[in-house]
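Predicted model, plus sequence, below.
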Amino acid sequence: MSITFNHTIIASKDREESARFYRELLEVAEAPSWGVFTNTQLDDGVLLQFAEPPVDEIQMQHYAFLVDDELFDRAYARIQEWKVDHWAGPRGDGPGTINHNHGGRGVYFKDPSGHGLEIITSPYF
């Protein structure tokens, strides 16, 4: 059997809001949810499971998504429409802009729980 990535749990302040944000931004499907998880499924079958941990503060994580040019255009339009702060670089450089690294385009921004997100159209390698 080859190795594939199956799922990850993303700590959320509001799991329903976070799942909806990812679904609408990335145009991915809602998946069956159970227990403490609200699930979203990526095109390759990977589950993003959103849960509200019993802590006061959520540690920021970084999640990057490789998308095609057409989805990038639509997602970036939503980022602008929703007035989500965004940057060309991971340290907040190039506010309100995108980058053209690695022969593609990319943008950094945060989800409703403060996780650092990145969408790119070309992989780093």
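Happy to help now that I have it.

CA atoms for contacts and neighbours, from now on please.
Noted.

before we move on, which element is the nearest residue to Gly89 once chain neighbours are set aside in?
Leaving aside its sequence neighbours, Gly89 sits nearest to Tyr108 (CA to CA, 6 or more residues apart in numbering; 6.4 Å). Counting by DSSP states H and E, the secondary-structure element that holds Tyr108 is strand 106-110.

by contact count, what packs against that strand?
Of the remaining helices and strands, those touching strand 106-110 by 3 or more CA pairs under 8 Å, 6 or more residues apart in numbering; DSSP states H and E are strand 86-87, strand 116-120.

burial measure for the residue nearest to Gly89, as a count.
Counted by other CA atoms under 10 Å, the residues lying close to Tyr108 total 27.

which residues touch it?
Residues in contact with Tyr108 (CA atoms under 8 Å, 6 or more residues apart in numbering) are His86, Trp87, Ala88, Gly89, Pro90, Ile98, Gly116, Leu117, Glu118, Ile119.

Comparison target below:
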Amino acid sequence: MTIKLNHTIVRSRDQREAATFLAEMFDLPAPKPFGPFLDVELGNEVTLAFLDAAADDISAQHYAFLVSDAEFDAIFARIQTRGLDFWADPGRTQKRRINRHDGGRGVYFQDPSGHLLEIITQPYGSE
């Protein structure tokens, strides 16, 4: 059997705001309720299940997404249109820059709950 990640829970200050933000930024279908969660389905059969949580129950996490060049361009345009901060590195020291690791492009930005989202066009270590 091949083991695949099926879903993970994303604790959020406001699950509707966070789930809608991700769906809109990545041009994904609208979030769907499932029990106490708002689910966002990704293209590789993985679900991000957003859950309301108290601020002190949220630890900022990092979520990296492999995207095509066209998807990168579209998402990056939405980052800029919304006036969001973005960085070339996870330490957030290279503000308003993108990286070019492994011959691709990558950028980091935050969701409304402070989670660090990353989009890359090449998997790290692929070159």
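That came in fine, so what should we check first? Fair warning: this is a prediction, and the values are worked out from it, not measured in the lab.

Pull out the buried positions in the longest helix seen in the second structure.
Longest helix in the second structure, counting residues (DSSP state H): helix 69-81. By 16 or more other CA atoms under 10 Å, the buried positions in helix 69-81 of the second structure come out as Glu71, Phe72, Ile75, Phe76, Arg78, Ile79.

For these, please prepare a markdown table with the additional fields distance to Leu42 of the second structure.
A markdown table is the format used below for those (distance: CA to CA, whole Å):
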| residue | distance to Leu42 of the second structure |
| --- | --- |
| Glu71 | 13 |
| Phe72 | 15 |
| Ile75 | 15 |
| Phe76 | 18 |
| Arg78 | 18 |
| Ile79 | 19 |
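
how far away is the residue lying closest to Asp85 of the first structure once chain neighbours are set aside from Leu48 of the first structure?
Using CA to CA, 6+ apart and skipping residues adjacent in sequence, the residue nearest Asp85 of the first structure is Phe109, 6.1 Å away. Separation of Phe109 of the first structure from Leu48 of the first structure (CA to CA, to the nearest Å): 18 Å.

now swap in Tyr63 of the first structure and tell me
11 Å.

out of these two, which sits in the busier spot?
Leu48 (21 against 14).

Confirm the more buried one sits in a strand?
Yes: counting by DSSP: H, G, I helix; E, B strand; the rest coil, Leu48 of the first structure is found in a strand.

you'd agree it is up against Pro32?
No: using CA atoms under 8 Å, Leu48 of the first structure is not in contact with Pro32, being 11.2 Å away.

list residues touching both of the two?
Counting by CA under 8 Å, 6+ apart, the contacts common to Leu48 of the first structure and Pro32 are Asn39.

Show me where the second structure has its strands.
With DSSP state E as the criterion, the second structure has strands at 7-12, 32-34, 37-41, 47-52, 62-66, 106-110, 116-120.

Remind me what the second one packs against, helices and strands.
It refers to strand 32-34 of the second structure. By 3+ CA pairs under 8 Å, 6+ apart, strand 32-34 of the second structure packs against strand 37-41.

Distance check, the closest residue to Asp43 of the first structure other than its chain neighbours against Leu48 of the first structure.
Spatially, and ignoring its direct neighbours in sequence, Asp43 of the first structure is nearest to Val28 (6.8 Å; CA to CA, 6+ apart). Counting by CA to CA, the separation of Val28 of the first structure from Leu48 of the first structure is 10 Å.

Same check on Ser12 of the first structure?
11 Å.

Pro112 of the first structure too?
For Pro112 of the first structure, the distance to Leu48 of the first structure (CA to CA) stands at 15 Å.

same question, Gln59 of the first structure
Gln59 of the first structure is 17 Å from Leu48 of the first structure, by CA to CA.
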